[in-house]
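J.: Sequence first, predicted coordinates after that:
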Amino acid sequence: MTNAVRERSREILRAQLATAASDFCAEHGFDDVTVDEIAQSIGVSRATFFRYFGSKEDAVVSALRDEHDSLADRVRVQAEPGQVALDAVRRALEPTVATSRANPVRLRGRIAMIVANPSLRARLAVDRADQRATLASALEPFVHDRQTALAVAITASGAIELGWSLWAADPALDLGDAYDTAFRLVDGAAAVRLDITGFDSRDQ
């Protein structure tokens, strides 16, 4: 087995373990389970768990990280000449939308767990910077400027976060519709003007 194949096999196994660990924690309560219990539930030893993850938080957040890295890969493959950059990112989110439609309860459980847990939110925030850089690297060959690519990646990341928030707040909402709304709002945000009608500085 070549090093490339071996590494790819390791990445696939890590993603599978992260998904299983995230689901177990969401079902049983992140703060209520130990690493030993997580490892046992996903069929590995404690030593193997720590070979792939640095902590419980890392295992849970890795499931989302892997999805974001896949997003960057899809942008690279699917981007078309002349396409609006944010539209390219939105299009690349379709597999995530399909996953949410196949099992919305499972995905909502993960999101609710992260939102409710400060340590997971903090771990996810750290991860987001790396994810934005990964997306910017995928976009840079198409926009030919690192700063512009990073600006698009940051904007897209904000739209994605807003989409998740809208979706998590409304059980009846489709994730695809939530993304569409979020990208539209973010796209128009730069042109929003402040309205001071009725504003009284004494209220501040």
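T.: Yep, that arrived. Numbering: from 1, shown residues only.

J.: okay, CA-based contacts and neighbour counts for the rest of this
T.: Will do.

J.: Pull the number of nearby residues for Gln78.
T.: For Gln78, the number of neighbouring residues by other CA atoms under 10 Å comes to 11.

J.: How about Arg128?
T.: Arg128: 15 neighbours (other CA under 10 Å).

J.: contacting residues around Thr96?
T.: Thr96 sits next to Glu67 when contact means CA atoms under 8 Å, 6 or more residues apart in numbering.

J.: The same query, at a cut-off of 10 Å, please.
T.: Counting by CA atoms under 10 Å, 6 or more residues apart in numbering, Thr96 makes contact with Glu67, His68, Ser70, Leu71, Ala102, Leu175, Gly176.

J.: likewise Ser62?
T.: 14-15, 17-19, 21-22, 52-53, 56, 68, 124, 127.

J.: Check it against this one:
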Amino acid sequence: MEDPTRAKTRDIARTAIRAELAQAAIELFRREGFDQVTLNDVAAAAGVSRSTFLRYFGSKEEAVLGAMDDLGAQAAVALCARPYGEGDWTALRRCLDPFIDAYRADPSGSLAITRLIQESPALRNRQLEKQASWLPALTRVLTDRSSRPDPLVAAVRAAAALDCLSIAVTHWSASNGGEDLAALLDQAFSAFATT
């Protein structure tokens, strides 16, 4: 049986190396353009071999979007923690706070990554795939929270919430990060409010 302390130390080291490699890749992509940079270029800029880079990231896209991996799970956990009886739309808006927090933690870095994604079709497509992978968990939680479960309605609401987030981020980026992302997300959600 493996020592839990040793396993934890290895996980911490792996996370630190992964973050360092991602940072080197993102800096290179920002300077040269995502589509112009090869995996070999990224590995060289990070000071590692191509195979070492690929041990941490399966692709260039993952080096940029890997930080988003946990956000979908965080949103599902946050949705699950919302008070029972709270409206789905309100609960969905609040469960997206981890995204807002991530952008607020590093506004200039988030803006740079957002622009990198917007400028590269490969990154945009991979981000859409990643966002689509969050939908089943959000749908499941919404369905479980409901006194009258309807998976179709839950899926539509969850998809609309994620689209609101995407649109708010696009507007935030267009404002050069000057507008408040939370306020933009609230505004996007309010477009669905019943009158």
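T.: Arrived safely. Since we're looking at a predicted model, the values are computed, not measured.

J.: circling back: and the contacts of Thr96 of structure 1, which are buried?
T.: His68, Ser70, Leu71, Leu175, Gly176 (16 or more other CA atoms under 10 Å).

J.: Please point out which parts of stretch 52-68 of structure 2 sit buried.
T.: Buried-residue list, stretch 52-68 of structure 2, by 16+ other CA under 10 Å: Phe53, Tyr56, Phe57, Lys60, Glu61, Glu62, Ala63, Val64, Leu65, Gly66.

J.: likewise stretch 126-135 of structure 1?
T.: Buried positions in stretch 126-135 of structure 1, judged by neighbour count with 16+ other CA under 10 Å: Asp127, Gln131, Arg132, Ala133, Thr134, Leu135.

J.: Widest-spaced pair of the buried residues of stretch 52-68 of structure 2?
T.: Phe53 and Leu65 (14.8 Å; CA to CA).

J.: need the helices for structure 1, in chain order.
T.: 3-28, 35-42, 46-52, 56-78, 85-92, 94-102, 104-116, 118-143, 146-169, 175-189 (DSSP state H).

J.: how about the fifth one, aligned to which bit of structure 2?
T.: Residues 88-95 of structure 2 are where helix 85-92 of structure 1 lands when matched by TM-score structural alignment.

J.: Check the mean deviation of the matching stretch from structure 1.
T.: Mean deviation of stretch 88-95 of structure 2 relative to structure 1 after superposition (mean CA distance after the TM-score superposition for structure 1): 1.7 Å.

J.: How much space separates the aligned residue in structure 1 for Ser110 of structure 2 from Ala92 of structure 1?
T.: In structure 1, the residue matched to Ser110 of structure 2 (TM-score structural alignment) is Leu107. Look at Leu107 of structure 1 and Ala92 of structure 1: by CA to CA, to the nearest Å, they are 18 Å apart.

J.: Over to His144 of structure 1?
T.: Taking CA to CA, one finds His144 of structure 1 at 20 Å from Ala92 of structure 1.

J.: go on, Ile154 of structure 1?
T.: For Ile154 of structure 1, the distance to Ala92 of structure 1 - CA to CA - is 16 Å.

J.: next one: Glu27 of structure 1
T.: For Glu27 of structure 1 relative to Ala92 of structure 1 (CA to CA), the value is 29 Å.

J.: for Ile38 of structure 1, same thing?
T.: 32 Å.

J.: One more: Ala191 of structure 1?
T.: Taken as CA to CA, the span from Ala191 of structure 1 to Ala92 of structure 1 is 25 Å.

J.: circling back: same drill for His144 and Ala92 of structure 1, tell me which one is more crowded.
T.: Ranked by neighbour count (other CA under 10 Å), His144 of structure 1 and Ala92 place Ala92 first, with 21 against 10.

J.: Provide a list of residues in contact with the residue most central in space within structure 2.
T.: With distances taken as CA atoms, centre = their mean, Met68 lies nearest the centre of structure 2, 3.1 Å away. Counting by CA under 10 Å, 6+ apart, Met68 of structure 2 touches Glu62, Phe99, Ala102, Gln127, Lys130, Gln131.

J.: So what does the fourth one match up with in structure 1?
T.: Which is Gln127 of structure 2. Matched to structure 1 by TM-score structural alignment, Gln127 of structure 2 sits across from Leu124.

J.: I figured that match hits Ile111, correct?
T.: No: Leu124 of structure 1 lies out of contact with Ile111 (CA atoms under 10 Å); the separation is 11.3 Å.

J.: That's all I had, so thanks and see you.
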